[in-house]
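Trainee: can't give you the sequence, but here's the structure:
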């Protein structure tokens, strides 16, 4: 399958099974994802694996950040349990007179997207999730973020359910979004 076919086939996978790639299986994918554009070769990102109880601790931090009613807090706390592996995507902004903060955040987002494509191609179900609580104080503390770091969200990763097959997408109207100057 060509890269073009693999990218066209990719779909966010909101429901995954309990299987997940191991740490060792992730390493070559992260190595490949690091080939994403990185102005100045700053590597303005890092990734954090959350498995097992770490997902429950994230749920507690999300519930705390939401200040929700008891029933809603339980629903919010359960969200990280939707997948056996969450990969937190962190942008680590480095002071640089030539490379703006937004470029560094774009580079980190590029790594996250590249990693999601690589995971999908390796047969895993992946969905990038974020939301209003992503940059809340309890979530920052849980992830151990430094002052120069921000969380971009999490890649929720797990096995693909057998019944889930990518459907056909409508052809994207590229002519509307690509102009010539």
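Mentor: Cool, got the structure. The model shown is predicted, which means the values in this text are computed figures rather than measured ones.
Trainee: make it CA atoms for all contacts and neighbour counts henceforth
Mentor: Will do.
Trainee: and the helices in the chain, which stretches?
Mentor: Secondary structure of the chain by DSSP state H: the helices cover 3-9, 23-33, 53-66, 70-78, 101-121, 137-143, 174-177.
Trainee: tell me which of those lies nearest to residue 167.
Mentor: Closest to residue 167 of the helices of the chain is helix 3-9 (Cα to Cα; 8.6 Å).
Trainee: angle of the strand ranked longest in the chain against helix 101-121?
Mentor: Taking DSSP state E as the criterion, the chain has its longest strand at strand 149-159. Per axes from the mean of the first three to the mean of the last three Cα atoms, to 10 degrees, the angle that strand 149-159 makes with helix 101-121 is 10 degrees.
Trainee: check the offset of strand 149-159 from the chain's centre.
Mentor: 3 Å (Cα atoms, centre = their mean, to the nearest Å).
Trainee: check stretch 106-114 too.
Mentor: Distance of stretch 106-114 from its chain centroid, counting by Cα atoms, centre = their mean, is 9 Å.
Trainee: ditto for stretch 26-44
Mentor: On Cα atoms, centre = their mean, the centre of stretch 26-44 falls 14 Å from that of its chain.
Trainee: was I right about residue 123 contacting residue 160?
Mentor: Yes - counting by Cα atoms under 8 Å, residue 123 does reach residue 160; the two are 7.3 Å apart.
Trainee: okay, these two: which has more neighbours?
Mentor: More neighbours surround residue 160 than the other of residue 123 and residue 160, with 21 against 13 (other Cα atoms under 10 Å).
Trainee: structure two is appended below for comparative analysis:
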């Protein structure tokens, strides 16, 4: 699918959330390389009010238990919440606002969300499938504790990251799905 003459804009326009990703994931070194494209996110006063947590392996089981505890779910021995196991790599996006008289907390949350979305785009451009997931219990005390969040921090959700099935990739590439009409997003002040 091609929209623009620029490959980056084409990649952005073709981005899709991939709800079922495969088992391959980027290495920590690959993630660090992609983060170089994320760090220039719009950030008033350069406060860097965000951080990322990588959840792999047993960290996903810790999240599964925390989600169950938050919901008051008790499972049979050996059973666990399957949600954190939809991907081998989850990247928690954490808004970590800094006190500043000129930068309100909501603006810092927007910066953290921007960093998360830029990372999602960078991962997509690098060929990875990504789905940003949240949920009603993302900031429950149990889930916050499992992530080691400070009182002032906000868990913005997790990027579920993995490989993309080749059949799905071909369907995306062949898709004729048009972009949304940009006119609906632009208006003028009254």
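Mentor: Everything's here; your move. All figures in this text were calculated on a predicted structure; none of them were measured in a lab.
Trainee: TM value for the aligned chains?
Mentor: Superposed pair, TM-score by TM-score structural alignment, normalised by the length of the first structure: 0.93. Supporting alignment: 178 aligned residues with a Cα RMSD of 1.5 Å.
Trainee: thinking again about what came up before, out of the helices of the first structure, nearest to residue 86 of the first structure?
Mentor: Nearest to residue 86 of the first structure, of the helices of the first structure and by Cα to Cα, is helix 53-66 at 7.5 Å.
Trainee: and the aligned residue in the first structure for residue 29 of the second structure, how far from residue 69 of the first structure?
Mentor: Residue 29 of the second structure maps onto residue 24 in the first structure, with residues paired by TM-score structural alignment. Relative to residue 69 of the first structure, residue 24 of the first structure is positioned 40 Å away (Cα to Cα, to the nearest Å).
Trainee: also residue 54 of the first structure?
Mentor: Distance from residue 54 of the first structure to residue 69 of the first structure, counting by Cα to Cα: 23 Å.
Trainee: do the same with residue 33 of the first structure
Mentor: Distance of residue 33 of the first structure to residue 69 of the first structure, computed by Cα to Cα: 40 Å.
Trainee: which of these two has more residues huddled nearby?
Mentor: Under the criterion of other Cα under 10 Å, the comparison of residue 33 of the first structure against residue 69 puts residue 33 first, with 20 against 10.
Trainee: against residue 113 of the first structure, how distant is the more buried one?
Mentor: According to Cα to Cα, residue 33 of the first structure and residue 113 of the first structure sit 8 Å apart.
Trainee: check residue 14 of the first structure too.
Mentor: Distance of residue 14 of the first structure to residue 113 of the first structure, computed by Cα to Cα: 16 Å.
Trainee: just to revisit the earlier point, make a markdown table from the helices of the first structure and add distance to residue 87 of the first structure to it.
Mentor: Compiled in a markdown table, these are given as follows (distance: least, Cα to Cα, whole Å):
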| stretch | distance to residue 87 of the first structure |
| --- | --- |
| helix 3-9 | 20 |
| helix 23-33 | 10 |
| helix 53-66 | 10 |
| helix 70-78 | 16 |
| helix 101-121 | 9 |
| helix 137-143 | 11 |
| helix 174-177 | 31 |
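Trainee: now for the ones you listed, which one comes closest to residue 40 of the first structure?
Mentor: Comparison of the helices of the first structure against residue 40 of the first structure by Cα to Cα identifies helix 101-121 as nearest, at 9.4 Å.
Trainee: what range in the second structure does the closest one sit on?
Mentor: By TM-score structural alignment, helix 101-121 of the first structure lines up with residues 105-125 in the second structure.
Trainee: centroid residue for the first structure?
Mentor: With distances taken as Cα atoms, centre = their mean, residue 155 lies nearest the centre of the first structure, 3.0 Å away.
Trainee: tell me who's in contact with that residue.
Mentor: 86-89, 112, 116, 126-129 (Cα atoms under 8 Å, 6 or more residues apart in numbering).
Trainee: buried subset of those residues as a ChimeraX selection?
Mentor: In ChimeraX syntax, the buried subset of the contacts of residue 155 of the first structure is picked out as below (16 or more other Cα atoms under 10 Å):
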select :86,87,88,89,112,116,126,127,128,129
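Trainee: in strands, which of the contacts of residue 155 of the first structure fall?
Mentor: Taking DSSP E as the definition of strands, the contacts of residue 155 of the first structure contribute 86-89, 126-129.
Trainee: in CSV: those, plus distance to residue 10 of the first structure.
Mentor: Below are these laid out as CSV (distance: Cα to Cα, whole Å):
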residue, distance to residue 10 of the first structure
86, 18
87, 18
88, 20
89, 20
126, 9
127, 10
128, 12
129, 16
